[in-house]
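Trainee: Sequence and predicted structure are below.
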Amino acid sequence: MTPWHLGRLCAFDLETTGTDVESDRIVTAAAIGLGGGADTEPSSWLAEPGVEIPTGAAAVHGITTEHARAKGRPAVEVVDEVAAALASYLGTGVPVVGHNVAYDFTLLDRECRRHQLPTLLDRFVDDVLWPVLDTRVLDTHALPYRKRPSETQGARQLVTLAQVYGLPWVEDDAHGCEYDAMQAARIAYRIGWLAHTDREEWPEQIRTARRPRFHAFAGLDIEALHHLQIRLAAEQAEGLEAHFRKTDPNAVVDRSWPLRPWVDDTAEGAIA
């Protein structure tokens, strides 16, 4: 069996108007087929999201409201094409890889519903969204004891993972969806390589980390690895919720992965 990190992958990322999956919109998207001995197949989109892009979001990804209106395509077309592209990979068993994919998949799901398009789940006969690789879930299990590099940089941010796994990071390119998608794919490859390599051959900063658990991912086919991530994501969410409840007794962290379920709590059954 070919190790999972050596097969074909689809690197995926969204840049959006904000961080609320229920109300924010897609600005840019990337779905890049790579690996597995085949040519790289990049696809990217720029949408006119139909709402103002907050200055804070524009400062992160560099797309202003004016630029999106001048150069972007109608959101309904972009959303449909992104969902169709991902479905074409998933439907043939090619894993979609990203960082914190539950955010991206859930926001895409809500965008499909907003525009009355088939969701990713609608595009599958068995109504199951798989296979998926999430570098945040994999890394959190493999190296669970990492501290924040600084007060402004989180332990599980994409830039932190790039640093941990020895990848170059170009800040001027970061937060572009193509760059972030490719970085996630490279990180997934590094995690897979570590999982299938003797510890004695690991780089020193990985070998000397506290209780690394990369070998939990060794020898699995992509279906088994997907289902393992479902369990790991739930366990990680439970631990994060317990941490938050030290200061907020009512804190709740969703345990769903890789897609948060749709809850119709509006009178009309649609997102405003």
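Mentor: That came through fine. Small disclaimer: the values here were computed from a predicted structure and weren't measured.

Trainee: can we go C-alpha only for contacts and neighbour counts from here?
Mentor: Noted.

Trainee: Might one say that residue 13 is in contact with residue 178?
Mentor: Yes: with contact defined as Cα atoms under 8 Å, residue 13 counts as touching residue 178 (7.1 Å).

Trainee: tell me, what's touching the two both at once?
Mentor: Counting by Cα atoms under 8 Å, 6 or more residues apart in numbering, the residues touching both residue 13 and residue 178 are 29-31.

Trainee: now, which of those residues lie within strands?
Mentor: Those of the shared contacts of residue 13 and residue 178 mapping onto strands are 29-31, per DSSP state E.

Trainee: Just among these, which is most surrounded?
Mentor: For these, the largest neighbour count, defined by other Cα atoms under 10 Å, is 28 neighbours, found at residue 31.

Trainee: sorry, back to before: ok, residue 13 and residue 178, which is more surrounded?
Mentor: Under the criterion of other Cα under 10 Å, the comparison of residue 13 against residue 178 puts residue 13 first, with 29 against 24.

Trainee: Would you mind listing the outside residues contacting the helix or strand containing that one?
Mentor: Element membership of residue 13, judged by DSSP states H and E, is strand 9-16. Strand 9-16 has contacts (Cα under 8 Å, 6+ apart) with 24-36, 57, 61, 86, 89, 94-99, 104, 175-178, 180-182, 184-185.

Trainee: Which ones among the residues you listed lie within strands?
Mentor: Those of the contacts of strand 9-16 lying in strands (DSSP E): 26-34, 96-98.

Trainee: mind giving me TSV with those residues and columns for distance to residue 220?
Mentor: Shown next, in TSV, are the ones in strands among the contacts of strand 9-16 (distance: Cα to Cα, whole Å):
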residue	distance to residue 220
26	34
27	35
28	33
29	30
30	27
31	25
32	24
33	22
34	20
96	17
97	16
98	19
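
Trainee: out of the residues you listed, which one sits closest to residue 112?
Mentor: Proximity of the ones in strands among the contacts of strand 9-16 to residue 112 (Cα to Cα) peaks at residue 26, which lies at 10.6 Å.

Trainee: Provide a list of residues in contact with that closest one.
Mentor: Neighbour list for residue 26: 14-17, 47, 49, 75, 79, 107-108, 111 [criterion: Cα under 8 Å, 6+ apart].

Trainee: Could you tell me how far the residue nearest the centre of the chain is located from residue 178?
Mentor: By Cα atoms, centre = their mean, the mean C-alpha position of the chain lies nearest to residue 101, the distance being 2.6 Å. Separation of residue 101 from residue 178 (Cα to Cα, to the nearest Å): 15 Å.

Trainee: structure B:
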Amino acid sequence: MELKLNRPICFFDLETTGIDVARDRIVEISILKVFPNGNKESKTWLVNPTIPIPPHSTAVHGITDEKVANEPVFKELASHVYNMIKDSDLAGFNSDRFDIPLLAEELLRAEVDFDMKNRVAVDVQTIFHKKEERTLSAAYRFYCNESLDNAHSAEADTNATYEILKAQLDRYEDLENDIKSLSEFTKRKRSVDFAGFIALNEEEQEIFTFGKHKGALVEEVLEKEPGYFGWIQNADFPLYTKKVLTGIKLRKLNTKL
């Protein structure tokens, strides 16, 4: 089943130096852009992460320091990546918890103001886990009856994810062929920032999800304990979390004017 699209959607996958969203870096990114008319555009870049690639990460994706030594750093590629995804919804495998947050960090680090305000995301892994509880290779074999050669190659994983989503729509009649509906189905929690440090409560109010203020309204904490904002801004939190928190603080200040 082909996707019903009202706007383009970009399937993407990252290979990285590790799994710490705030500290690790991209070493390979592949994007498959699918347009409403069925046309496709794809691009894959190797990236010099500017930090050493740990052996355990190389063991997963096969990318070494030597392989990326002469490749561009992400800041050189940021505008190309952003131009490809700026008008699109996003999709990936485990993308809500990892790929989108890490991509956001890299874009913000490169001074590209990325957010998800006018787009939705579909995490194909969530559909898979809710329906079958498997891995990407098993999902490809289960849904597409194919072996995933070159697993942990960003390009192979990206194309497999696209094919899996189409096969999932064929298999599950209760899945609506609509990107916003698929996005709602794949959401795990109502996070405001990608990392989940700030979420929405039942009243649609931002709350902290960690530390001594867990469950407290963000606006109330910032008003009663203004130093907490400075602590987060100077601590090792993701850049996108800091961006969201700054937006909440500015919104509160504007309501007082």
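Mentor: Structure's in. What do you need? No experiment lies behind these values; they were computed from the predicted model shown.

Trainee: returning to that earlier point: of the contacts of residue 26 of the first structure, which is the nearest to residue 139 of the first structure?
Mentor: Nearest to residue 139 of the first structure, judged by Cα to Cα, of those is residue 14 at 20.1 Å.

Trainee: and that closest one, how far is that from residue 38 of the first structure?
Mentor: For residue 14 of the first structure, the distance to residue 38 of the first structure (Cα to Cα) stands at 24 Å.

Trainee: can you check residue 256 of the first structure too?
Mentor: Using Cα to Cα, residue 256 of the first structure is found at 33 Å from residue 38 of the first structure.

Trainee: Also residue 110 of the first structure?
Mentor: For residue 110 of the first structure, the distance to residue 38 of the first structure equals 32 Å [Cα to Cα].

Trainee: Compare these two and say which one has the larger neighbour count.
Mentor: Ranked by neighbour count (other Cα under 10 Å), residue 110 of the first structure and residue 38 place residue 110 first, with 21 against 10.

Trainee: any idea what that one aligns with in the second structure?
Mentor: Correspondence of residue 110 of the first structure to the second structure, assessed by TM-score structural alignment: residue 105.

Trainee: List the contacts of the closest residue to its match other than its chain neighbours.
Mentor: Excluding its sequence neighbours, the residue lying closest to residue 105 of the second structure (Cα to Cα, 6 or more residues apart in numbering) is residue 239, at 5.9 Å. When contacts are counted by Cα under 8 Å, 6+ apart, residue 239 of the second structure touches 22, 105, 108-109.

Trainee: Scan those residues and report the most crowded one.
Mentor: For the contacts of residue 239 of the second structure, the largest number of neighbours (other Cα under 10 Å) sits with residue 105, at 24 neighbours.

Trainee: wait, what's in contact with that one?
Mentor: Shown in contact with residue 105 of the second structure (Cα under 8 Å, 6+ apart): 21-22, 238-240.

Trainee: which of the residues you listed map to contacts in the first structure?
Mentor: Comparing the contacts of residue 105 of the second structure with the first structure on both residues aligned by TM-score structural alignment, their matches' Cα atoms under 8 Å, the contacts found in both are 21-22, 238.

Trainee: Name the helix or strand for the closest residue to residue 245 of the second structure other than its chain neighbours, please.
Mentor: Among residues not flanking residue 245 of the second structure along the chain, residue 229 sits closest, at 7.7 Å (Cα to Cα, 6+ apart). Assigned by DSSP H and E, residue 229 of the second structure belongs to helix 227-234.

Trainee: for that helix, the distance to its chain's centre please.
Mentor: Distance, stretch centre to chain centre, for helix 227-234 of the second structure: 25 Å (Cα atoms, centre = their mean, to the nearest Å).

Trainee: how about that helix: buried residues?
Mentor: Residues of helix 227-234 of the second structure classed as buried: 229, 233 (neighbour count, 16 or more other Cα atoms under 10 Å).

Trainee: which residues touch that helix?
Mentor: With contact meaning Cα under 8 Å, 6+ apart, helix 227-234 of the second structure is reached by 221-222, 242, 245.

Trainee: Could you check how far the closest residue to residue 73 of the second structure other than its chain neighbours is from residue 138 of the second structure?
Mentor: Distance criterion Cα to Cα, 6+ apart; nearest residue to residue 73 of the second structure, sequence neighbours excluded, is residue 48 at 4.7 Å. Relative to residue 138 of the second structure, residue 48 of the second structure is positioned 31 Å away (Cα to Cα).

Trainee: what do you get for residue 194 of the second structure?
Mentor: For residue 194 of the second structure, the distance to residue 138 of the second structure equals 27 Å [Cα to Cα].

Trainee: So for the two, which sits in the more crowded spot?
Mentor: The neighbour comparison of residue 194 of the second structure against residue 138 (other Cα under 10 Å) goes to residue 194, with 25 against 17.

Trainee: The equivalent of that one over in the first structure sits in which helix or strand?
Mentor: Residue pairing (TM-score structural alignment): residue 194 of the second structure is matched to residue 259 of the first structure. For residue 259 of the first structure, there is no enclosing helix or strand under DSSP H and E.

Trainee: Residue 259 of the first structure contacts residue 105, doesn't it?
Mentor: Yes: the pair residue 259 of the first structure / residue 105 is scored as a contact, 5.8 Å apart, by Cα under 8 Å.

Trainee: Determine how far stretch 237-252 of the second structure lies from the middle of the whole chain.
Mentor: Here stretch 237-252 of the second structure shows a centroid-to-chain-centroid distance of 18 Å under the convention Cα atoms, centre = their mean.

Trainee: Give the buried residues for it.
Mentor: Going by neighbour count (16+ other Cα under 10 Å), the buried part of stretch 237-252 of the second structure is 237-245, 248-249.

Trainee: before we move on, what about stretch 40-52 of the first structure?
Mentor: Judged by neighbour count (16+ other Cα under 10 Å), stretch 40-52 of the first structure contains these buried residues: 44-49.

Trainee: neighbouring contacts of it?
Mentor: Outside stretch 40-52 of the first structure, the residues that touch it by Cα under 8 Å, 6+ apart are 17, 25-34, 65, 68-69, 71-75, 78, 82, 178.

Trainee: gap between that stretch and the chain center?
Mentor: 16 Å.

Trainee: sorry, back to before: and the match of residue 110 of the first structure, how far is that from residue 99 of the second structure?
Mentor: 10 Å.
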